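Asks: pasted the sequence and its predicted model underneath.
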Amino acid sequence: MAPLEALLYGGWVIRRQFLEHAKAVARFAPVRPSAKAGLRAALAFFVPTVVGSALNLPGGLWLAVGGFNTSFVDKGGSYHARFRAMGGTAVAAAAAAVLGSLAGMHPALAIPAALLWVTAWSFAGVYGAAANLTGNIAATTFVIALALPADSALGALESGAALLGGAAWAMVLSLVLWPIRPYRPARKAVAACFDAVADYAEAMSRVAQAGLEDTWQALMQEQHGRIRETLELARTTLTATRQGRGERGRGERLLVLLEGADAMFMGLIALGEDLESLGPPVSGPVADPRAAVAVALLDCANTARDLVRLVQVEGHSRRPRPEWDGRAVRDALTDLDARGLVTRLERARLLDVARLLTEMRERADVALDTACRLPGPPTAGMPPPARELAEEASPSLLEPVRAHLTLGSEVLRHALRVGLTTTAAVWIASVFRPNHGYWVTLTVLTVMQPYTGPTFLKALQRVLGTVVGGLLAIAVASWLQDPHALMALLFCTAALCVSLIPLNYGLFTVFATLTFVLLAEMGSGDWTLATVRIVNTLIGGALALAGTFFLWQRSEEERFPTQMAEALRADREFFAVLSAAWQRGEPPAGAALAEVRRKLGLATINAETSFQRLLNEPRWRTEALEPLMTLLAFTRRFAAVCTLLASRRSVPTTPAVREALERYARAMDGAMEDLADAVLHGRRPRPLPSLDALIGWNVPTPDAAGAALAAEAPLLQSQLERLGRQLSVLHAAATRRLEAAPLSTPEVQPSALNGP
């Protein structure tokens, strides 16, 4: 490439990256504002502030900090889990306030103390997301205390006590003043699963009527990951709610309902695979099976909505009587069969569609019976859960620490990055003594994330939000200085900043800056702090980015192959469970199938999340993204065909058919393992075996095993051929990934995701 062309191409890449990140900064999450959480956080913050000012209590600032931070920890879930999270955070923050105030009294101790404390609490992420949030609050509290040291040891203890007082108020507000209903979070989580199933069924109904093959892929990408995350959240919430409770009636019913939602989701996936393989809609004076399926799917969605209402309301309600099942499809098939308009394979597919609809109706009936009995005493004949959501064996407290004490651990690398960068910010504040220097340190702690892409995005949102919020603070301070009016305004802005967090972090930063700048100006009488906030945020953001890029940074390009290989191996394991059951002459079923299916869903979500982080990373060149997107898309397609195969209730057991299935399974297992290894190590995958020949599909002279499979199970043969096609697309994408040149156009064409 000539120097001028290289320069122009580099300019195009930078411009494209800027536009992509600008879109990400302004992107709103598809959720509603959390108004209740915002109001609760505002009350938790302002009631201690007003009470402390009115009574002239020592440590009024710490009262407000304790109330706000502890309220911020409340992310929902079971009340037991919320109490532990809020209480643990309150204790950790109080200890941070005391120790930080003491260390701040001795400047020589401040820098090493900050390094040790911040690094240790950043490492708390080894215990999960809740511990990570607690660690972040403990670290930020410590650096605030360093900047605002106490006059004596007694003053440091008063700071900790005041923080505990504010935290106690927040806990009373969240857990006592709001009605305590232990199973309410679990009921809402299970109801959300049925709501997601209803959305999926409605979308499938629209796609089935249109009969456009390309739309199935988009539907799968949009819905599958979201529904699996909803099911996992419900599973976690229900497990935490049932932990340590003696009663079993309501908990078991909710478990049955959760399994029912999962089973309906699996049924819809299998149904979608069957529908996609059908031909175009039938025209003319005959009944169209597609139309019958679309109507049944709408009725299925309505039944799921009924389940949402029954689970949420938890009252004795009249049981709905759904009328949908597979009979209308069978009637339409009979009409087509009588006119000779359907082939043998199409007939088998339509019968399979009717079977899946009937089975989904049966699962819905069980869920409706269970939901209507949800609030009552145990009832004889209630279906037991297929598998218990038992609490997993807890590892020892030190086991996660030992597992991550290596520089290969992302958690340890992140903890060291945050500790060193925060210490640099503390050093800058101690040497140059800027006004409100702890704002620099807080920006570092808030912006730095374990991964480069999210850190860069959050830095942009933090800086832009602070600039906008600072300008708003200047405008408000210029015309409104009445203390009572300002307090009323600040209550509203505090509620807004928390309620808008789920939508966009930049909006949260705008209103948080407006709130805390005006509050600081009221307390100090200095009405120029908005500029100070902006400058300090710029310094902190620059430090955070420098620490991220120069201290043990690993690009997502290095992580993505590992996540993608795990998803491919989960696909391989899913099919291995199916083939093992076939070799025993049994239909696949049981806890092993459910567990491997769940593992596959989580592995695919992890790979998609890694790819999204890759897109958010700042890059000086644009990689060819189409092969990576295809790998992700067809990993789900492969899983969907496996789900359809898992729904079979019988498998031919003649020796010839079993021979065909066994050799197909061996070839598929080897090909999937080689593909996963090739993606992981960045090599070219080996050529695929001729899978169609193994099952006798589209072969002029199939051998005895292939001919037997075609004669005895044409639908199974067709489904295995479809599985082979998904594998061939994955194989081609893995090969193109090695040959890919930088993209020549700014956008990936939608056709790259279309199925064969």
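Replies: That came through, no problem. Numbering: from 1, shown residues only.

Asks: please make it C-alpha for all contacts and neighbour counts, starting now.
Replies: Will do.

Asks: which stretches in the stretch 1-150 of the chain count as helices?
Replies: Along the stretch 1-150 of the chain, counting by DSSP state H, counting those that start in this stretch, helices occupy 3-26, 35-55, 60-73, 79-104, 107-122, 129-147.

Asks: out of these, which comes closest to residue 300?
Replies: Among those, the nearest to residue 300 by CA to CA is helix 35-55 (32.0 Å).

Asks: could you list every helix and strand that the closest one packs against?
Replies: Judged by 3 or more CA pairs under 8 Å, 6 or more residues apart in numbering; DSSP states H and E, the packing partners of helix 35-55 are helix 60-73, helix 153-172, helix 483-499.

Asks: ok and it relative to helix 60-73, angle-wise?
Replies: Computed by axes from the mean of the first three to the mean of the last three CA atoms, to 10 degrees, the angle separating helix 35-55 from helix 60-73 equals 170 degrees.

Asks: residues contacting helix 35-55, please?
Replies: 58-61, 63-65, 67-68, 71-72, 166, 169-170, 173-174, 491-492, 494-500 (CA atoms under 8 Å, 6 or more residues apart in numbering).

Asks: which of the residues you listed are buried?
Replies: The neighbour count (16 or more other CA atoms under 10 Å) marks 59-61, 63-65, 67-68, 71-72, 166, 169-170, 173-174, 491-492, 494-500 as buried among the contacts of helix 35-55.

Asks: so what's the residue nearest to the spatial centre of the chain up against?
Replies: Residue closest to the average C-alpha location in the chain (CA atoms, centre = their mean): residue 229, at 5.7 Å. For residue 229, the contact set (CA under 8 Å, 6+ apart) comprises residue 602.

Asks: so it, which state does it fall into?
Replies: Following DSSP: H, G, I helix; E, B strand; the rest coil, residue 229 is assigned to helix.

Asks: try residue 282
Replies: For residue 282, the assignment made with three-state DSSP gives coil.

Asks: next up, a second structure to put side by side with the first:
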Amino acid sequence: MTPARFRASDLIGWSAAPPDYEAGLRAATATIVPLLLGELTGRPQLIWVALGGWLATFADPGGPYPLRASALLGFALAGGASALAGGLWGAHPWLSIAALFLWAAGCALLRVYGDAAGSIGSLALIAFAISLGSPAPLEICALRGLFFGAGTLWAAAMALALWPLHPYRPVRAAVSACHLAVAAHMRELAASPPSWAQSEKAMRNRSAIRRSLETARGILASVRSARRGETRRGELLVALYEAAELAMGDMAALSEALQWREQMPPWLSRALREATEAFEWSARVVAEEQSAPLAPPDPPSEDGELGALAQRLVSHARLAVEAAAALQGGSPGPQGAFALDTRAARRSLRDALSFRSLELQHALRVATTCAAAALVGMLSHRPRWYWIVVTAVIVLQPHSGATLRRAMQRTFGTVAGAMLGALLAPVTHTPGRAALVLFALAIVAVALRKQSHAIYAALVTPLFVLMAESTSGDWHLTWTRVSSTLLGGGLALVGAYAFWPARERELLPGQIAALLRKVRAYLSSALAGAPSEQARREAGLLLANADAAFERFLDEPHRDDEVEALMGLKAAARRLIGAIASLSAAPGELHHAGEQLSDALESLAAASEARQAPPPLPPLPRTPQTERLVRPVEVIHSALSRFLQ
């Protein structure tokens, strides 16, 4: 990835994700319908309903319905309160800058409670800034807050009841195809003589598996990049992908070991058939086909090289069954690398208020930049000065490189949008025509938002100029919006490079090494019979910072395989911390295995620090007691190898 490619591609920032026209149609309905009703009934205050519906489209984190419902309800309350408070503070121009600083810091700190909460905070801050630029008496501000909340609830009703979407369906299909390809190869391997493992047909099979894995990796990374509130379902799909990825490596190792054998051992054929059934069953479940529950296969008891390899393969088949059963809703989830117990990595406000915390650094960055943007707008007596603040909020990212890219895209898109607005002005002289044009713009803007922020900005520029004016065909504010974008983007760049600037690609290997060493220290204390609460808390803080670092990395130029590898590494590290927390009951019997795992973690940390692919793992003991520790370490090794390759 060269610097020239970075600059050229970032101007548009096109992604390979497919357009989501259903989401665009839903967003347009949530926004333009109340806007049109306001025009037809002479109630301009309904523009706040439209604004609430529009912003609620981006507050929806996706994923399970309880998560989406709680997020949208939380945004209705936060956004309504922001619209109310902003209008009241706007009556006091200089005090309003201090209020904006505090409100911005509080909204930005919501990131400590997760990415969905962070998005809600950013959108609520936008609502506060817009209302701050339109001061009004208490009764009008209260009505404004109610209208904004009503618009959010209107969008939530469509998202959850009237018009639900299923963004993970392509991921399910791709992961299911991986499992079917793995199962087909294992079935042939079980029914063939050992020499078949090195045949041309076997190699074609492995090539097909690799292609299906690459396809699934790209789709999973693309969907994950766009939906940052996902927890359970996203991690289970990562677990299912990793199960196929690890099984691919197991079969390659088995093929090497079998080439010196004259006959396939009967016990190995049986183990391969059981693993095949497991992957076929998980493929059906992931594809949402009805399937009776399946018990995970038992690992073979044979010793030797083949025995160890077969145990690994069956272990990963068990992971596939456990993850698929949890996805189906019939079990609590995998009990190893992807067990869904996040107690050891829970974020806390106390950790976020530490100056080592990336959340606090970003909160101060956002608050200072927003206050500066408001001050510039007020001193220059600009109309719609809050557009400067809104631009700064949208452009300013937790990482300086991402902010530069977003500023370029926003500026390019807004200038292009101004030209588009000039072309559309002659056909928007009536409310009906304006509504049709804006409805189409909203559909395409949201549908292409994942592909390119620049194109999205080009389409929403004429949309919001008309929404701001609430009149048709009046485009005199278009150039005000362009200049406001330039000012807001410039201030965001100043804020990004003045406060803790860094490129995440350069920092991630060191952060991964620090995380692994802290997990190693926690493991050592647990094996000594006295698990350190301080080590656990520090490991949790480093993991929380790694989550934030991953989000910043998504906004830099990256490959899809890097995204998937980091997703797997983070999930496995989280599971490992949870597994260590359960060792305090009987650590003595795990002492020898724990020493080997501790050495493996140090080796992985050293490789990450040196930015080199880690050496192969030594044979690790696999017993029911060690399985919860061995699985995550294997996944970390596999993911780190792919990330650093």
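Replies: Looks like it came in fine. Model, not experiment: these values are computed from the prediction.

Asks: residue 436 of structure 2 maps to what in structure 1?
Replies: Matched by TM-score structural alignment, residue 436 of structure 2 corresponds to residue 488 in structure 1.

Asks: what do you get for residue 491 of structure 2?
Replies: Using TM-score structural alignment, the equivalent of residue 491 of structure 2 in structure 1 is residue 543.

Asks: check which helix or strand covers its match.
Replies: Assessed by DSSP states H and E, residue 543 of structure 1 sits inside helix 529-550.

Asks: could you do residue 560 of structure 1 as well?
Replies: Taking DSSP H and E as the criterion, residue 560 of structure 1 maps to helix 556-583.

Asks: packing partners for that helix?
Replies: Secondary-structure packing of helix 556-583 of structure 1 (3+ CA pairs under 8 Å, 6+ apart): helix 591-616, helix 626-646, helix 655-681.

Asks: tell me the most buried of those?
Replies: Between those, helix 626-646 has the highest mean count of neighbours, a mean of 23, where neighbours are mean count of other CA atoms under 10 Å.

Asks: got the angle between that one and helix 591-616?
Replies: Relative orientation of helix 626-646 of structure 1 and helix 591-616, computed by the same axes, to 10 degrees: 160 degrees.

Asks: what's the spacing between helix 626-646 of structure 1 and its chain's center?
Replies: 19 Å (CA atoms, centre = their mean, to the nearest Å).

Asks: for it, name the packing helices and strands.
Replies: Secondary-structure packing of helix 626-646 of structure 1 (3+ CA pairs under 8 Å, 6+ apart): helix 214-242, helix 249-277, helix 556-583, helix 591-616, helix 714-739.

Asks: try it again with 7 Å
Replies: In terms of contacts (3 or more CA pairs under 7 Å, 6 or more residues apart in numbering; DSSP states H and E), helix 626-646 of structure 1 is packed against helix 249-277, helix 556-583, helix 714-739.

Asks: how far away from the center of its chain is the last one?
Replies: This means helix 714-739 of structure 1. Helix 714-739 of structure 1 has its C-alpha centroid displaced from the chain centroid by 27 Å (CA atoms, centre = their mean).

Asks: give me the angle between it and helix 655-681.
Replies: Going by the same axes, to 10 degrees, helix 714-739 of structure 1 makes 20 degrees with helix 655-681.

Asks: which parts of helix 714-739 of structure 1 are buried?
Replies: Neighbour-count burial for helix 714-739 of structure 1 flags 714-737 (criterion: 16+ other CA under 10 Å).

Asks: cool, the longest one as well?
Replies: Judged by neighbour count using 16+ other CA under 10 Å, the buried positions of helix 249-277 of structure 1 are 249-276.

Asks: that older thread, take the helices and strands packed on helix 35-55 of structure 1 and lay them out in CSV including distance to residue 559 of structure 1.
Replies: Listed next are these as CSV, based on distance: least, CA to CA, whole Å:
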stretch, distance to residue 559 of structure 1
helix 60-73, 29
helix 153-172, 39
helix 483-499, 32
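
Asks: for residue 410 of structure 1, which of these is the nearest?
Replies: That would be helix 60-73 among the helices and strands packed on helix 35-55 of structure 1, by CA to CA, at 23.5 Å.

Asks: mean distance, the closest one to its aligned residues in structure 2?
Replies: By mean CA distance after the TM-score superposition for structure 1, the fitted helix 60-73 of structure 1 averages 2.2 Å away from its aligned residues in structure 2.

Asks: from residue 374 of structure 2, how far off is the residue of structure 2 sitting at the aligned position of residue 159 of structure 1?
Replies: When structure 2 is aligned by TM-score structural alignment, residue 159 of structure 1 is paired with residue 144. Separation of residue 144 of structure 2 from residue 374 of structure 2 (CA to CA, to the nearest Å): 21 Å.

Asks: now do residue 126 of structure 2 against residue 366 of structure 2, distance only.
Replies: 12 Å.

Asks: neighbour count winner among these two?
Replies: Neighbour count, other CA atoms under 10 Å: between residue 126 of structure 2 and residue 366, residue 366 has more, with 29 against 26.

Asks: find the helix or strand that the equivalent of that one over in structure 1 is a member of.
Replies: Aligned by TM-score structural alignment, residue 366 of structure 2 pairs with residue 418 of structure 1. Of the helices and strands defined by DSSP H and E, residue 418 of structure 1 is found in helix 410-432.

Asks: quick check: end-to-end length of stretch 607-627 of structure 2?
Replies: 24 Å.

Asks: please read the previous query as pertaining to stretch 347-359 of structure 2.
Replies: The first and last residues of stretch 347-359 of structure 2 sit 11 Å apart, counting by CA to CA.

Asks: gap between that stretch and the chain center?
Replies: Chain-centre distance of stretch 347-359 of structure 2: 20 Å, with CA atoms, centre = their mean.

Asks: residues of it that come out buried?
Replies: Across stretch 347-359 of structure 2, burial judged by 16+ other CA under 10 Å covers 347, 351, 352, 353, 357, 358, 359.

Asks: farthest pair in those residues?
Replies: Pairwise distances across the buried residues of stretch 347-359 of structure 2 peak at 12.2 Å for 347 and 358 (criterion: CA to CA).

Asks: need the overlap of contacts for those two.
Replies: Counting by CA atoms under 7 Å, 6 or more residues apart in numbering, residue 347 of structure 2 and residue 358 have no contacts in common.

Asks: which SS state does the residue of structure 2 positioned farthest from its centre fall under?
Replies: Within structure 2, residue 262 marks the point farthest from the mean C-alpha position, 48.7 Å out by CA atoms, centre = their mean. Secondary structure state of residue 262 of structure 2, per three-state DSSP, is coil.

Asks: could you do the one 5 residues further on as well?
Replies: Put simply, residue 267 of structure 2 is helix when judged by three-state DSSP.
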